[in-house]
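Asks: Provided below are the primary sequence and the corresponding predicted coordinates.
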Amino acid sequence: MSPNNKTPGVIESLQTEVENFPAPPHFVETAQFGPEIYQQATQNPEEFWAEQARALHWHKPFTQTLDWSNAPFASWFGDGEINLSYNCLDRHVLAGNGDRVAIHWEGEPGDTRTITYHQLLGEVKKAANLLTSLGVTRGDRVAIYLPMIPEAVIAMLAVARIGAIHSVVFGGFSAESLRARIDDAQAKIIITADGGWRKGRVSPLKPAVDEALALATETPLSVEHVLVVQRGENDIAWEEGRDLWWHEEIAQVDDQHTAQGFPAENPLFILYTSGTTGKPKGILHTSGGYLTQASFTHRAVFDLRPETDVYWSTADIGWVTGHSYVVYGPLSNGATQVMYEGTPETPTWSRWWEIVERYGVTIFYTAPTAIRSFMKQGREVALKHDLSTIRLLGTVGEPINPEAWLWYREVIGAGTAPIVDTWWQTETGAIMISPLPGVTATKPGSAQVPIPGISIDVVDDNADHVGRGNGGLLTVTKPWPSMLRGIWGDPERFIATYWRTFGDKYFAGDGARLDADGDIWLMGRVDDVMNVSGHRLSTTEIESSLVSHPSVAEAAVVGAQDEVTGQAVVAFVILKKNQTLIGDSDQASAILTAHVGNHIGAIARPRQVFVVGELPKTRSGKIIRRLLKDVAEGREVGDTSTLADTNIMQLITEKLR
């Protein structure tokens, strides 16, 4: 598209397409769902979702599927009653599957626990009785600030069992961030641990809780008790009457508890995401619709065979992927899954692949950031291990560049395992766009098609469809079961954030493009779109181009102010170990700038390319580009408290000086 022929609001897409891979014959032959599922869902989306909902156990069956009369506040299966804990546990035990392994858990130091559905149900019943004894009732909020240990799953299911609301806070958040979430949700109880293992040492969780509760804020403290799981065995402060040991309290309660049904729209959880105003947004999800879509997508997208599969999502419990595809999706489907406490490089970069080999993992779901980290180490790290049990791979969290996609398929999937590249958000609750492995011919780097029952469009600023070959704004055009029901305590912010742009369409905040086949390619957040000489360019596409160079392991791109072009492309790259094609930093800048120019076009060539040892990332692996933008524009670096390693920005800044 020439500069003189641009449509307002259209994000330019300059990359060429890559080859696709047909669904493997054995997946086609045995797939649980065929192409006809799309037709069924398109003809009557509400009946399609009602059919998926009926696969769950309802204490009181629903008669109404969707009420959209108070848009954008949806009600799904509103007159039905359901209990999510019962659906994840009791019904599997009653069906005779109590001895099936629910969780193979491995701690970072190497300790392990194998928990069956029968055992997990017993623990959840006791935890439900414990919370009830502490005064937690339906609608109360319980904050959970735990490492990746079984008690995190037990706590979430116990809260759901009694109709309360959990607010899981990622264990890497600071005391200030924790207190802000406690205050906003008015949490009655906090469940934490004395510590959790990470990178060979115990991270202090209970001390962070103590610090958070001691902070002076405008909001009176709502917390009555702190339940502490003994994990790290380190010395901690103790406030008598408030602080209680989980293991001591749980030993005193009964293991009998009858789950009752709650209305389908009973709130299930609040999960906080970053907001542009600086105040976190409490994304609210309810019960029946959320579980319907989480359960269906886990079954369909991953072609789940609960009798034989061993599934592993590497997501932390503190993020929405941990909610939907570690807890509610897998357990509602009776799956056997792996949980791991620590980091992929502890004690060596072989750790994940040792776990895959040890438990015979068949379905593996992780983030592109992790894949690129393994690319940097070299394929020999993974290939030392027997990964032959893997039959399906998945990615989540950000767009995956084709180079990483192809490496993932060839090295981890032995060149045969299909990859489901999934797009969804905290707000959507469950997967919205993804190939189906027995149906879709997959394309490296493309999330491809909406799942059955979901309606997606890519539009320009005027809400007009952009057409094939163009980029624009990703929208959801019809309500879906697992959609957020609001922002906790702030309905106006909910409307303004997600619905004001296009009125009757949910605006996701992401850019996307449609290729010649109409398949969807995610282009990252719209606020990561640069305007270079009047061209709106996606940082994701330029990063993907950089990583396609054989010497580059990872890249981050930002738009920096430029007197001539308005914004200029500035790139930060990590080179692969033992690469020989690029010499010093000056040579790297010239080679990679030319590479992007050849791959995408001259308009996308970086003004500068900096070779760095690491990129600023949160503990969940997301790159914080605003900090790189500070460096690129010569400003003081902003708040680094959410970084996994707060020294990274100092090292980058010193190197660039």
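Replies: Happy to help now that I have it. Computed from a predicted structure; not experimentally measured.
Asks: going by C-alpha atoms from here, please, whenever you check contacts or count neighbours.
Replies: Fine.
Asks: Pro45: neighbour count?
Replies: By other Cα atoms under 10 Å, the residues close to Pro45 number 20.
Asks: let me see the contact set for it.
Replies: By Cα atoms under 8 Å, 6 or more residues apart in numbering, the residues touching Pro45 are Gly453, Ile454.
Asks: in what helix or strand does the closest residue to His323 other than its chain neighbours lie?
Replies: Excluding its sequence neighbours, the residue lying closest to His323 (Cα to Cα, 6 or more residues apart in numbering) is Ile317, at 6.1 Å. Using DSSP states H and E, Ile317 maps to neither a helix nor a strand.
Asks: then this one, side by side with the first:
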Amino acid sequence: MDDRDTLGALISAPLLPLRPEQRSERYTAEIAHARALHDADPDDYWAWVAEQHRWLRPYDTVRTGELGDFRYFDGGLINVADNCVDRWAESTPDRRAVVWEGEPGDTRTLTYAELADEVSRLGAGLTALGVGKGDVVAIYMPNLVEAFTAIHACNRIGAIYTVLFSGFGRDAVASRLASARASVVVVADAIYRRGKPVPLLETLRAARSDAPTLRHTVVVDRTGTGVELTGDETSYAELVDAHPEGSEVVPLDPNEPAFLIFTSGTESRPKGVVHSVGGFLLGTWANAHWQAALTDDDVYWVAADVGWLTFPIQAVIGGLANGATIACYEGALDTPGPSRFYDVCERHGITKVLCAPTVLRMLRKFGDDLAAEHPLPALELITVQGEPLDGETFTWATQTLGVPVVNAYGQTETGSTWTYPVAGVDDLKAGSAGTTLPGHAYAVLDDEGRPVPAGVKGNLVMTRPFPTLARTVWDDHDRYLSTYFSRFPGNYATNDEAVVDADGHLWVLGRADDVINVAAHRLSTMEIEAVVGSHPRVVEAAVVGIPDETKGTVPVAFVTVSAGSADGVPDEVKKLVGDTIGGIARPDRVIVTGAMPKTRTGKIMRRLMREVLLHGEARSDTSALEDPSSLEVVAAAVREPA
């Protein structure tokens, strides 16, 4: 079966109508109104979204400018924490805002009134530490209540926050703190992962010497062990307790930077993508609104890591902006046993879940019998994003768990998912990302920038601005312009491949560059290669991503080594990557090879190496290969026992 046949089989899935009891009259009427506004003028739709929020000063103009240089809601003033926390604390003070569970089984619940109080106190505490509008605060912790309060304390006082993935190692933390010019970091002493504490404060202390702008560390005592603080470290609890007076809401221009998030590109140097105050707030409100069809009675579990932008989009910002009750879980979903996902759903009455397809693949692997033991009668919806959803997993989840599965697509740079079937309204297709949400527009182009017809694979681009689209790259606007707007002028290049089927449904096929998704965490193969290549015995390194039943994609490293035995190198490389970047980036396999396939200009042909790994041979064009015998060397290395 050639590529066209495979593509045709993929996108030929039939429409699967929702059952009558799965449809929402409210959302059907609302999305019809929203789509009518979009059809008249997409800016009319965004004006309607703006009406759903509280402005501290009305805006003058919905949008000015075009892709690469645009602004939304000029003249207005707004505050994210005011919209996500304060206004709900005023209208529904006793509604649960956050329902949290730790991996050891401890729990904590905050109402909107309690959340507002802690956010205001922490904002005052950060101000007392010298944090002001525009200063950067790093948040290095897992899924804790304090992640919510720290993010919104920054929003409240106008500080810029950046969330660091709790799986990052010393070097990854240090480089991001230095690049962000962070002045304060809020960190948990440790996290619980697979039954044991993993130290974060220890890692941060090791990184401290390479973060010259860092002035203060605020420590959350997650383990309750009474961690001994040193130097410029401050207790989170004591800081909050010391400021009962709270802090004032700072009115902000909607186009000011709210936060930056580091995302790996095809270069080894991570990019600090910058999102705006008002654009991110309004866009993520709409995102959570349409994707989960939230109601006052829902308990919405965003089963994602706070270091993945999905968590701020759907939980911390978008979810709370809708006044929702957000469930949050700290640890591994298979700890202490495979029933943990079901246990969390049962214990907290979860009605809707957002997760990566990896989670559904894991549940499928655990089997139908376990699912049958946990029928989850309260569950109404599962929505997934972060990586392509295969049809088999979609079918298993809809049939076995008995709920619709909404498959959504977006990127760190787009700041939200922008194409999916609206929950409670649109019919589904196994594996498709549905149709475009109001306020967004896209095209699928060939390599010369010409639109391709339905059924033909091409490059996915966005053709007009929208509020959640990243505004720049931190300290490097030229990189922003060249990375996203140079290849297809006048369009935003997603660097993903996609195809549109005959029904207008979008199918996103995966990365067109060297970025891979491991369990919904976006990783640059170049960043991993830089670490692999730092091993003293490694001469050359190439990292590729291959499909994995559970994680979606896993990295595999090919290395050539210096003279002598290669014994021990694979294990040492795996440990080096895990210690430096984090366990999520650790290669699934390290293959020692005597040669690497290269072009005549010396570029390693990773595409061919991946094909050898998957199929035992190269299946695509080898005309640029300088030495065909190098493929035989690679194939022999792949066949060696792991």
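Replies: That came through fine. Values in this document were obtained by computation on a predicted structure and should not be read as measured data.
Asks: which strand or helix spans the aligned partner of Lys126 of the first structure in the second structure?
Replies: Alignment note (TM-score structural alignment): Lys126 of the first structure maps to Arg121 of the second structure. Assigned by DSSP H and E, Arg121 of the second structure belongs to helix 112-128.
Asks: and for Arg176 of the second structure?
Replies: Arg176 of the second structure belongs to helix 170-180, assigned by DSSP H and E.
Asks: who's in contact with that helix?
Replies: By Cα under 8 Å, 6+ apart, helix 170-180 of the second structure touches 136, 138, 162, 164, 203-204, 206-208, 210-214, 262, 272, 474, 579-581.
Asks: whichever of those end up buried, select them in PyMOL.
Replies: For the buried members of the contacts of helix 170-180 of the second structure, the matching PyMOL selection, counting by 16 or more other Cα atoms under 10 Å, is:
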select buried, resi 136+138+162+164+203+204+207+208+210+211+213+214+262+272+474+579+580+581
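Asks: rewinding a little: what lines up with the residue nearest to His323 of the first structure in the second structure?
Replies: Checking TM-score structural alignment: Ile317 of the first structure goes with Val306.
Asks: what's the burial count for that match?
Replies: With other Cα under 10 Å as criterion, Val306 of the second structure counts 27.
Asks: go on, the one 5 residues further on?
Replies: With neighbours defined by other Cα under 10 Å, the count for Phe311 of the second structure comes to 21.
Asks: could you look up the SS state of it?
Replies: Under DSSP: H, G, I helix; E, B strand; the rest coil, Phe311 of the second structure falls in the helix class.
Asks: same question, Ile652 of the first structure
Replies: Ile652 of the first structure ends up helix, using three-state DSSP.
Asks: now Val223 of the first structure: closest residue in space, sequence neighbours ignored.
Replies: Lys188 (4.5 Å).
Asks: distance of the aligned partner of that neighbour in the second structure relative to Val473 of the second structure?
Replies: By TM-score structural alignment, Lys188 of the first structure lines up with Ser183 in the second structure. According to Cα to Cα, to the nearest Å, Ser183 of the second structure stands 19 Å off from Val473 of the second structure.
Asks: give the contact list for the aligned partner of Gly200 of the first structure in the second structure.
Replies: Using TM-score structural alignment, the equivalent of Gly200 of the first structure in the second structure is Gly195. Each residue near Gly195 of the second structure by Cα under 8 Å, 6+ apart is listed here: Glu103, Pro104, Thr335, Pro336.
Asks: do Leu473 of the first structure as well
Replies: Neighbours of Leu473 of the first structure in contact, by Cα under 8 Å, 6+ apart: 9-10, 458-461, 507-512, 526.
Asks: okay, and which of those residues map to helices?
Replies: Among the contacts of Leu473 of the first structure, none falls in helices (DSSP state H).
Asks: may I ask which of these has the most neighbours?
Replies: Ala512 leads those on contacts (other Cα under 10 Å) with 28 neighbours.
Asks: ok, and the closest non-adjacent residue to it?
Replies: Leu522 (4.4 Å).
Asks: what helix or strand is the aligned partner of that neighbour in the second structure located in?
Replies: Using TM-score structural alignment, the partner of Leu522 of the first structure in the second structure is Val508. Secondary structure assignment for Val508 of the second structure, by DSSP H and E: strand 506-511.
Asks: repeat that for Leu474 of the first structure.
Replies: With DSSP H and E as criterion, Leu474 of the first structure is part of strand 471-476.
Asks: pull the number of nearby residues for Pro547 of the second structure.
Replies: 13.
Asks: equivalent analysis for Asp343 of the second structure, please.
Replies: Neighbours of Asp343 of the second structure (other Cα under 10 Å): 15.
Asks: now do Ala635 of the second structure
Replies: 20.
Asks: against Tyr300 of the second structure, how distant is it?
Replies: 47 Å.
Asks: what about the counterpart of Pro402 of the first structure in the second structure, neighbour count?
Replies: Here Pro402 of the first structure is matched to Gly391 in the second structure, going by TM-score structural alignment. A count of neighbours around Gly391 of the second structure, defined by other Cα under 10 Å, yields 16.
Asks: what's the answer for the one 10 residues further on, then?
Replies: Using other Cα under 10 Å, the number of residues around Leu401 of the second structure comes to 21.
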